[in-house]
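Participant: need a structure here:
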Amino acid sequence: MTQALVWFRQDLRIKDNPALANANQIGNVLPVYIFDDTVPEEGSMGGASRWFLHHALESLNKALDNKLLIFKGDPKEIIPSLCKSAQCQHVFWNRMYEPWAISRDSIIKTTLKSMDINATSSNGSLLWEPMSVLKKDGTPYKVYTPFYKNGCLKQAPPRYPVNTHHTKFAESSVEFPDLARLTISDLQLLPKIKWDEKFYEMWDVSENGAQDKLAHFITSSIDNYDEQRNIPSVEGTSLLSPYLHFGLISPNQTWYAVVDAFEGIDSAKERKGVGVYLSELGWREFSYYLLFHFNHIQRENFNSKFNIFPWKNDTQSKQDLTAWQTGNTGIPIVDAGMRELYKTGYMHNRVRMIVGSFLVKNLLIDWRRGERWFWDCLVDADTASNAAGWQWVAGSGADAAPFFRIFNPILQGEKFDKQGEYVKTYCPELSNLPNKYIHKPWDAPPIILAEAGITLGEDYPHPIADLSATRKRALDAYSSIKKAV
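Facilitator: The predicted model follows:
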């Protein structure tokens, strides 16, 4: 039978995999993963993502009866070489939307066409293709609500998850004389120092693990998602973001698991928590939409006025950045979030907004410095969502929060972590403080601090920023660019 090469990328699953389903209709499948070491710096995976990828590949390889072929190098050279050695006349993959990936894949398609090899790409990552959602005048949306309600929901529904039948593999005896076949371990994705111990407690990196998280979320949390998603101490979110990024589950599987559980889209949207969760899947779509239509957003301000924003880049700001990265700012909710990030590879979404606002607005540090730190530390680091999220917080993005909306981390902590449970989990040195002072230990009387066993500056740092003064400084900085052309 004709052999069909399936190039796995950010779709590391068997179920609802359009590329694999299409290949199964052709003949025997040659499943391939290539660790592309030619990607530009902004796309090169951070440490936490590499950890997740290692275990995702192990899960996929097991599901493929250990038939996954692993290579490292330039796919523009490896894919044609594989086709030649294995006599493949068909190559299938699911699309990626990063600018460098689009360019790379276009070159590969052209090369394969010149070799009389069919190259077919499919949508395995998004509910709606970004090129198909446009305003009536043919231009892309820049605001989320009309994008989602008018551009997406008024289109045909997302495709239903496809069945992936039993795969017949190509002969394992195929040799690749010009290529070095590797093992997953050869990719050296795992960290050399053991900072990832907590990762194993939090993440079952497998296709079944993704399905289990989704099922648990639907039965236990989704009805209260609109309220509980903001409370970092409770399990109120789906925790599916890394699985969606690496494709251990598709957004289509997620969308229809929710919709079918509540007997259709109209019924689902009537339940507030469910409707809000579906709209959050829409936000993920919007991030990819912006990346596709405005592919500079990862490194450049969407709003060009911010090109002259007076970011701080002196010695003090570098020290502040280090304090922020290590969770030693002296602001408890910020420190808890940054420590959660380092220990688990994840940070609660409400807290992401709080720590982002503190960095960009209270410390006046360029949002790109935060984006890079998140990129290295998050298991769900995603070009589209990471860039769009940081520009939203900074006020420089499409449909962003206005710059003058500055989160007060004390008030945010008191509102969403009333008993201080989240802070106490990641800042245990503050555990004996009364709830009244858990989000502002500097206000606690000396006797209260002594009873809690805390000496500020020794057991826990003094705040690195005066929240009121730095808020005014941020607003003054914003005023200096408001009239810029």
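Participant: drop to CA atoms for contacts and neighbour counts, all remaining ones
Facilitator: Will do.
Participant: by contact count, what packs against the lengthiest helix in the chain?
Facilitator: In the chain, taking DSSP state H as the definition, the longest helix is helix 272-293. When contacts are defined as 3 or more C-alpha pairs under 8 Å, 6 or more residues apart in numbering; DSSP states H and E, helix 272-293 sits against helix 225-228, helix 251-261, helix 265-270, helix 383-394.
Participant: Could you also give me the structure for this next sequence, so I can compare it with the first?
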Amino acid sequence: MTPSYPVGLIWFRRDLRLADNAALYHALQQCEKLYCVFVFDDSILGGLPQADRRVEFICQSLTELDQALRSAAGRPEAGLITRRGLPQHIIPALAQQLDAAAVFCNDDDEPSALARDAQVERSLQSQGQLLLRFKDHRIFARDEVLTQSLSPFSVFTPYKNAWLRKITPFYLSSYPSERDLRTKLADRPEAERRPIPTAAELGFAPGTLNGLRLPTGIGGARRLLADFLPRLPQYKTARDYPALKGPSYLSVHLRFGTVSIRELARIAHESMQREDWDAQAREAAATWLSELIWRDFYFQILAHHPHVVERSFKPAYDAIAWETGPEAEALFAAWCEGRTGYPLVDAAMRQLSSSGYMHNRLRMVAASFLVKDLGIDWRRGEAWFAEQLNDFDLAANNGGWQWAASTGCDAQPWFRIFNPVTQSQKFDPEGRFIARYVPEVARLAPGLRHAPWLARPLELAEAGISLGHSYPYPVVEHAAAREKTLARYGILKPKS
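Facilitator: Below you'll find the predicted structure:
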């Protein structure tokens, strides 16, 4: 029998939507009256730069969520309660103030989130209240896809095959979480009927999203999805080329839950079987689904192996001696600022710093360059991406960096090293992406934009380029850097 609580509280976190929200569905099923809250967590906000775009994204998304709640209830009093501070203190106190028998939320396997939730749960239990958590931001949770020996997978392809064998319409179906909102949403106490704070009111720089094509909130996610679906049949061929409009651009919406992962996976899975699509289009849908499965894979890696937050997934790789000292610091700064002298790497890094977005192919190229051309610890790059990326997600960011550094599960072999010039020639053949973000080389012929140091003096002069002045020489020579990397990783080879 489904428990019944006279009053409940739903704690929104990384699930800023009403539709297909697992915790909201269960709260509405089990409560006679429901309050809604979001906490601006000072333990997170305190570590962010003042111009962090994600704060404004969250504020705008919460404003839309608040409007949706009030509209669904048909009463302006029934909106979102917002607080700022530490959830460990705020949630138990608010639950007691509202006389809520249970707090509902969607789960999170990040180590800091687990510690936070455990503290909230203990406090609630001491007050005679419950914390009820539900799976929402991934299809399969930590122990739902295991090997035949009931251990977690550490290689993606077998995990993906097991994931596909397990998937059924049940796992992809939507929760009717918008039902009963009108009758069950409670009116906020009068003191809580405040507008959603702006980024400026939280102490962050306003207008950080100005000029960026980054629609926020539930409506923004719907617009991006509607824009992507006609392009889905070309996804496999277009997604690797940063100058093309290939990806869905939904990653930030998945991160903050303004779109449901179940909806996206269902669309991809059903599209794989569409009889009105040709084989290439169905394969494109399968490729998109594979990218969504990678998310689940990295989530379960983090859940089962939390040491990856600070150390290599493969312990032997912690013995690698990374470059340090003033020269390494100068190289790291050049990488962060997009002035390595390798135009594709610089374009990628400038795209990141100017927009908070980086194309997935370029994330691999930029990461490989930092680790295997510059010899700098992958954790420094991971931390930079964590600070800059709008869609930063600990599991995916850590997994991607450890993949590039060859320290992670199912990573590329340590002796595979991306050549930034050949990557540029292959994936930005006309140098269009480079020309957008590295205008210093835009007047060169397209073929020369990949490696301007190979241009003849007359070609450089005609393009207005003075190497070492208007655009830097390469900070390292790739072939020599490759040999140093092979030697650095060579200590891992078993002794004969």
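Participant: So which of the helices and strands packed on helix 272-293 of structure 1 is nearest Tyr148 of structure 1?
Facilitator: Among these, the nearest to Tyr148 of structure 1 by C-alpha to C-alpha is helix 265-270 (13.3 Å).
Participant: Please point out which parts of the closest one sit buried.
Facilitator: Ile265, Ala268, Lys269 (16 or more other C-alpha atoms under 10 Å).
Participant: average gap between the longest strand belonging to structure 1 and structure 2?
Facilitator: Using DSSP state E to define each element, structure 1 has its longest strand at strand 28-36. The superposed strand 28-36 of structure 1 is, by mean C-alpha distance after the TM-score superposition for structure 1, a mean 1.3 Å from where its aligned residues fall in structure 2.
Participant: That strand packs against which elements?
Facilitator: For strand 28-36 of structure 1, the packing partners by 3+ C-alpha pairs under 8 Å, 6+ apart are strand 3-8, strand 69-73.
Participant: Apply 10 Å and report the result again.
Facilitator: On a contact count with 3 or more C-alpha pairs under 10 Å, 6 or more residues apart in numbering; DSSP states H and E, strand 28-36 of structure 1 meets strand 3-8, helix 18-24, helix 47-63, strand 69-73, helix 75-86, strand 88-94.
Participant: buried stuff in the third one?
Facilitator: Right, the one you point to is helix 47-63 of structure 1. Under 16+ other C-alpha under 10 Å, the buried positions of helix 47-63 of structure 1 are 47-61.
Participant: ok, now stretch 191-199 of structure 1?
Facilitator: Result for stretch 191-199 of structure 1 [16+ other C-alpha under 10 Å]: buried residues Asp196, Phe199.
Participant: end to end, how far does that stretch reach?
Facilitator: 12 Å (C-alpha to C-alpha, to the nearest Å).
Participant: returning to that earlier point: in structure 2, what range does the very next helix or strand once past the longest helix of structure 1 match?
Facilitator: Next along the chain after helix 272-293 of structure 1, taking DSSP states H and E as the criterion, comes helix 315-326. Under TM-score structural alignment, helix 315-326 of structure 1 corresponds to residues 326-337 of structure 2.
Participant: which outside residues touch the matching stretch?
Facilitator: Stretch 326-337 of structure 2 is contacted from outside by 322-324, 338-342, 345-350, 352-353, 366-367, 369-370, 374-377, 380-381, 384-385, 472, 475-476, using C-alpha atoms under 10 Å, 6 or more residues apart in numbering.
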